[in-house]
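Participant: pasting a predicted model and its sequence here:
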Amino acid sequence: MTRSTVDHSRAAAAARAIEYMRGHLAEPLQLADLARVVPFSPFHFHRLFRDVTSMTPARFLAALRMAEARRLLLHTGLTVTAISGYVGYTSAGTFTTQFTRLVGTSPGHFRQLARLLAGRPCYVLAEALRRARTEVVRPRLTLHLPDSTPDDLVLVGLRTAGESSDASTAWAVSAGGTGVPVVARPGTYHTRVVLVRGHSTVAQALVDEEPTSYLVGASDLLLPQDGRARARIAIQPPRPTDPPALAIGPVCRLVETLIGRVAPGRWSGPARPVGRHAPATPAIALWLRPGGFARR
């Protein structure tokens, strides 16, 4: 059996488990339940799933639940308590805490801002970002997007490699083809990129997950103690084994800025753009190109 055949078989097994998760979000799924779907032993399934998706089954399931919760918040009038039950939580408080950690804003705040975003194409937000753009000094994560236009919206997330949390350490948002500033200390990070097409709305990409509305990319990157690091991340349409793009929090902060609720350049939480007086740390230059993911 060739390596490509093995990789395809492993990806297909993970995809079957993910499809089962999607159909049983309200149920208290255990690792053994998912392993039987494939079927593999729980230990082998856990390792296979993490190798294919870069997330454990439990974290991927949590991401799917939060993605469905976002859809229900935007498209229905259900209460937060009712939605928490629909996606498998017995406690609305636990659900709210998990939602806020992974999505970057509370369920109620998300519903309000997602409805503001629902009918706005990304090129409107990108244009407003370009008008409001302020000077940014080092450090910054610079994205060059040959397959992007200035109308696209780009989200970049960094998570410290090996960290137990599945929430990103830092997020940044920018118009396509522009520099995306990200505060990050030297170290190794798992980097995720979401590029939302200018003709699409944020809701189409990050809530409804319409395949033609966005591209994704991921890679492990090293930020050295000194100097600039260069890396290449490929972007492509989402695959069945790619986790949902959860962190709409940066876009919510953007909307708050654009409608005057937050002063320009001031973001709360870990997703904070580099300010004029940010401490000096290394920068990364990234090139995103269509095609398969780059290998280190």
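Facilitator: Thanks, I have it.

Participant: all contacts plus neighbour counts: C-alpha atoms, from now on.
Facilitator: Fine.

Participant: list the buried ones in the helix or strand containing T97?
Facilitator: For T97, the host element (DSSP states H and E) is helix 92-103. Judged by neighbour count (16 or more other CA atoms under 10 Å), helix 92-103 contains these buried residues: 95-96, 98-103.

Participant: stretch 14-28 now?
Facilitator: In stretch 14-28, counting by 16+ other CA under 10 Å, buried: 14-18, 20-21, 24-26.

Participant: for those, which one is nearest A205?
Facilitator: Nearest to A205 out of those is I18 (CA to CA; 19.2 Å).

Participant: related to what we said a few turns ago, could the buried residues of helix 92-103 be laid out in JSON lines, adding distance to L145?
Facilitator: Supplementary listing: the buried residues of helix 92-103 in JSON lines, determined by distance: CA to CA, whole Å:
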{"residue": "F95", "distance to L145": "36"}
{"residue": "T96", "distance to L145": "35"}
{"residue": "Q98", "distance to L145": "33"}
{"residue": "F99", "distance to L145": "31"}
{"residue": "T100", "distance to L145": "30"}
{"residue": "R101", "distance to L145": "29"}
{"residue": "L102", "distance to L145": "26"}
{"residue": "V103", "distance to L145": "25"}
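
Participant: structure two is appended below for comparative analysis:
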Amino acid sequence: MSVDQTTARPTAQGLSAQRETVLLTVAAIREDLAAPHLLADMAASGFYSQFHFHRFFTRHTGTTPGRFLTALRMQEAKRLLAHTSATVMSVSDQIGYQSIGSFTTQFTRLVGTSPGRFRELVDTLAGHRLTDPDLDRARSADQRPLDCSLSVAEGVGSDLTGRVSFVGLFDAGLPQGGLSGFGIVQGSSGTVTAGAPAGPRPGQRELFLMSLPASAGLTDLAVGGGEGLLVSRGHVADGGEGADLTLRETGPLDPPVVSAAPALHLRSFLGRGPRR
């Protein structure tokens, strides 16, 4: 018998139980990315209806089960392409795609470049730190500016000194695909250059931030993680003047940063000096 409380507001105990179910679901997905992980099976594991499970999974993660699964698969594909010699076909198999064509299409759409070119990107960036590109030139100012103020969450134990933060403005609810705005922030405030909305929701766009130590490698930015990673997310109304973002450590319910757009952008401003 499934549980379905679509009209009642969940209690604190109910929210806790739902979050635990989502945590277990995400852990099961991470353990075997190649498995189908059908919505019906995920919901049944916690004795919920599909509709109710879908709704509270989205509440706790910020995205749907299917999109979360795809994001985890693309993140693992980036890791395998960056750090192993596995072929594109092997990578596709390992994360559960039966068609290499479907995998390549999905990867290109969400990451922003094809699997083969992503591997070339990683090779180009290898050995370079975040501060190696000309960050002043990379901070394009030819579009409408959106001011961003950054702070660190209580208990993180870190300030913004010696960090580089990358703020992406997306027309979707996940950090994937192309950017509609981009900013590089060193310190507690900076500017994102915001273009015209490209998606179907011109009233609101999503802000996603990745912050890494300045000594981190550019490959960490391309793959979407690394030691010392802090993240934040928020939204801004079209035409808004600014946003306040609080940086925190990543949690198990955070969807990974799939888009490689910031790294692709910085490659154009990378000097030709020897790698370190």
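Facilitator: Here it is on my side, so go on. Given the structure is predicted, the values throughout are model-derived calculations rather than measurements.

Participant: care to give me the TM-score?
Facilitator: For this chain pair, the superposition-based TM-score is 0.79 by TM-score structural alignment, normalised by the length of structure 2; 251 aligned residues with a CA RMSD of 2.9 Å.

Participant: following element in sequence after the helix holding T97 of structure 1, please.
Facilitator: helix 107-117.

Participant: so what touches the next helix or strand after that next one?
Facilitator: For helix 107-117 of structure 1, the following helix or strand on the C-terminal side (DSSP H and E) is helix 122-132. Contact with helix 122-132 of structure 1 is made by 150-153, 174-176, 196-202, 258, 264, as judged by CA atoms under 8 Å, 6 or more residues apart in numbering.

Participant: now helix 122-132 of structure 1, how far from the chain's geometric center?
Facilitator: Distance of helix 122-132 of structure 1 from the chain centroid (CA atoms, centre = their mean, to the nearest Å) equals 20 Å.

Participant: ok, which stretches of the stretch 51-200 of structure 2 are strands?
Facilitator: In the stretch 51-200 of structure 2, strands defined by DSSP state E, counting those that start in this stretch lie at 144-152, 163-170, 181-185, 189-194, listed in chain order.

Participant: the shortest one vs structure 1, average offset?
Facilitator: The reference is to strand 181-185 of structure 2. Taken over the aligned residues, the distance from strand 181-185 of structure 2 to structure 1 averages 3.3 Å (mean CA distance after the TM-score superposition for structure 1).

Participant: and A11 of structure 1, that's in a strand?
Facilitator: No - applying DSSP: H, G, I helix; E, B strand; the rest coil, one finds A11 of structure 1 to be helix, outside a strand.

Participant: OK, contacts around the aligned residue in structure 2 for it?
Facilitator: Counting by TM-score structural alignment, A11 of structure 1 lines up with R19 in structure 2. R19 of structure 2 is in contact with 57, 60, counting by CA under 8 Å, 6+ apart.

Participant: for stretch 133-147 of structure 1, buried residues please.
Facilitator: Under the neighbour-count rule (16+ other CA under 10 Å), stretch 133-147 of structure 1 has 136, 138-145 buried.

Participant: out of these, who's nearest P181 of structure 1?
Facilitator: R140 (4.2 Å).

Participant: what's the match for that closest one in structure 2?
Facilitator: So, by TM-score structural alignment, R140 of structure 1 is matched to P145.
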